[in-house]
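> starting from these lines, generate the structure:
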Amino acid sequence: MSIVRRLFQREPDPATIPVTHEGIVYEVAVRRMAQARRFTLRVRTASRDAVLTMPQRARFADARDFAERHGGWIAARLSRIPETLDFVPGAVVPLRGVGHAVVHRADRRGTVWVENGEIHVAGDAAFAARRVQDFLKREAKKDLELATRHHAAALGVKVTRITMRDQASRWGSCSSTGAINYSWRLILAPPFVLDYLAAHEVAHLREMNHSARFWRIVRDLCPGLEPAKAWLRVNGAQLHRYGTK
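Coordinates of the predicted model:
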């Protein structure tokens, strides 16, 4: 590399900006985006951190100043994120929107089942949380496959693949090839919320946008979409407090 090129090459940005507020240091993740026109801050519930998005050509020093000026905002938003709750024996899990206590059954072997409004988990207690989470993922896949196939048949479209993920920023996504991804955490929400998300993603197989036509299709598939959207606005972030990433 020539000396001239080295002189004009920009040093890579640090991955985070340390912001101190009332004696506590918050590490703010930084990312440059070509589409960004200004500095923005948001808090990520799943990872319990803050991220600053900056324009591609902005100075990193200005980004640091922006983050430091908003230290109080960052601290306040992060303090509102509820503590995480693992699926250990004694925890209460909202399976399909209804609280179920996790009960360890040392007398049984290697399975998880629902009984009398409780989630029973057999085997070694050390593996109980992981077994319950795996069980919830299987239940999510079963319910979402059923709802997705139902809406796809009603709309006359083809779904090629249904996958469970743990997406922090969205509840579902759909590709033009008919592959649909969902957050397995939807099994923690009431069934009408899960049904709405399935209708939402299936509707994208007709309209890969959020136009008025798209929302008409969603409403035809799921007339009760407004209560579901309202439930997610109020309670959606809480679903990320459960289990492990």
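> CA only for contacts and neighbour counts going forward, please
Noted.
> in the protein, spot the helix with the most residues.
If you go by DSSP state H, the chain has its longest helix at helix 128-155.
> packing partners of that helix?
Applying 3 or more C-alpha pairs under 8 Å, 6 or more residues apart in numbering; DSSP states H and E, we find helix 128-155 packed against strand 112-115, strand 118-122, strand 161-165, helix 191-203, helix 212-221.
> looking at these, which is buried most?
Across these, averaging neighbours per residue (mean count of other C-alpha atoms under 10 Å) puts helix 191-203 on top, at a mean of 25.
> got the angle for that helix vs helix 128-155?
50 degrees (axes from the mean of the first three to the mean of the last three C-alpha atoms, to 10 degrees).
> what does helix 191-203 rub up against?
With contact meaning C-alpha atoms under 8 Å, 6 or more residues apart in numbering, helix 191-203 is reached by 96-97, 144, 147-148, 151-152, 155, 157, 159, 171-174, 180, 186-187, 214, 217-218, 221-222, 224-225, 228-229, 231-232.
> please spell out the PyMOL selection for the buried subset of those residues.
To isolate the buried members of those in PyMOL, using 16 or more other C-alpha atoms under 10 Å:
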select buried, resi 96+144+147+148+151+152+155+157+159+171+172+173+174+180+186+187+214+217+218+221+222+225+228+229+232
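> run this one through as well so I can compare:
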Amino acid sequence: MSSARSEHALILADGATVPLVVQRHARARRLRLRFDGLAGEALLTMPARASLRTALDWAGQQTGWVEAQRARAAGRVVLGDGVWLPVQGEPLRIVATGAPGRRIAREGDRLLVGGPADHIGARILRWLATEARAVLTDDTRALAGEHGLPLGRVSIGDPRARWGSCSARGDIRYSWRLILAPPHVRLATVAHEVAHLRHMHHGPDFHALVRAISPVDPDVARAWLRREGTGLHRYVG
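Take a look at the predicted model:
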């Protein structure tokens, strides 16, 4: 359960002002800062009863990190012929073949895209979403089945704020952009959401289950997403 948001501003060292959106959250146990490269704003989540002044002071000490994230997000990549794109963490060069049909296929370090050159980026985004749905569904069903956890529906979207979510009904939804990340990041995210099928909170029992069922180190994956996750939103059609 979340309360109302409030809007503030962060002043960076170069004098630029970045919108700061503060969200109190009943489940938050600490301050957490993210940068939304698409919206160009910083998002601060804080515990429901924490001091707003303390939270804003803390955010003001993170301006160096915000500047770095802002600079990284500024380099948007429009998908098209010759562009390099990470798929499951491996860089692939997009090659518009001009071949009949709109088939997209991996061949070595190339992503071969048939059909007309116009709207090639949109076709690649649809292909990536299809790949993500298939891979994440397989990963999730396999892990949930292995541990006897009741899974509902698996779906994908393109949220800005989270990489995955699990509903009380057992439905799990992911960001399709996880298909761009290395496999260990995707697998740790799957373990996180599958663990919510038993524990709908982030308490000690939940984290213990994540570590027990994850095939990779969740701390390493979480660190990668904190460091590189914003960059996955750079790719547009």
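> returning to that earlier point: what's the longest helix of the first structure aligned against in the second structure?
Counting by TM-score structural alignment, helix 128-155 of the first structure pairs with residues 120-147 of the second structure.
> that stretch: which residues count as buried?
Buried, per 16+ other C-alpha under 10 Å, within stretch 120-147 of the second structure: 120-121, 123-125, 128-129, 132-133, 136-137, 139-141, 143-144.
> off-centre distance for the longest helix of the first structure?
Between the centre of helix 128-155 of the first structure and the centre of its chain there are 16 Å (C-alpha atoms, centre = their mean, to the nearest Å).
> chain neighbours aside, what residue packs nearest to the residue most central in space within the second structure?
Centroid check for the second structure by C-alpha atoms, centre = their mean gives W163 as the closest residue, at 3.8 Å. Leaving aside its sequence neighbours, W163 of the second structure sits nearest to S175 (C-alpha to C-alpha, 6 or more residues apart in numbering; 5.1 Å).
> how much space between the one you found and G157 of the second structure?
Shown here: S175 of the second structure relative to G157 of the second structure, a distance of 5 Å by C-alpha to C-alpha, to the nearest Å.
> what is the aligned counterpart of L92 of the second structure in the first structure?
That one, L92 of the second structure, aligns with H100 by TM-score structural alignment.
> next, the buried residues of the helix or strand where that match lies.
In this structure, H100 of the first structure is located in strand 98-105 according to DSSP states H and E. Under the neighbour-count criterion of 16+ other C-alpha under 10 Å, strand 98-105 of the first structure has H100, A101, V102, V103, H104, R105 buried.
> distance of the fourth one relative to L186 of the first structure?
From V103 of the first structure over to L186 of the first structure the distance is 22 Å, taken as C-alpha to C-alpha.
> again with S169 of the first structure
From S169 of the first structure to L186 of the first structure the distance is 13 Å (C-alpha to C-alpha).
> how about the residue lying farthest from the centre of the second structure, secondary structure?
Residue farthest from the centre of the second structure, counting by C-alpha atoms, centre = their mean, is P100 at 33.9 Å. Put simply, P100 of the second structure is coil when judged by DSSP: H, G, I helix; E, B strand; the rest coil.
> do the same with P94 of the first structure
P94 of the first structure - assigned by three-state DSSP - is strand.
> give me the number of residues near it?
16 (other C-alpha atoms under 10 Å).
> go on, S79 of the first structure?
11.
> list the contacts for it?
Contacts of S79 of the first structure by C-alpha under 8 Å, 6+ apart: none found.
> ok, the one 5 residues further on next?
Under the criterion of C-alpha under 8 Å, 6+ apart, the contact partners of T84 of the first structure comprise H240, R241, Y242, G243.
> cool, I119 of the first structure as well?
Contacts of I119 of the first structure (C-alpha under 8 Å, 6+ apart): H100, A101, V102, V103, V112, W113, V132.
> so the first one touches P94, yeah?
What it means is H100 of the first structure. Yes. Assessed by C-alpha atoms under 8 Å, H100 of the first structure is found in contact with P94 at 6.0 Å.
> in a strand, Q23 of the second structure, correct?
Yes. Assessed by three-state DSSP, Q23 of the second structure belongs to a strand.
> could you rank the contacts of T84 of the first structure by neighbour count and give me the top one?
Going by other C-alpha under 10 Å, H240 tops the contacts of T84 of the first structure with 24 neighbours.
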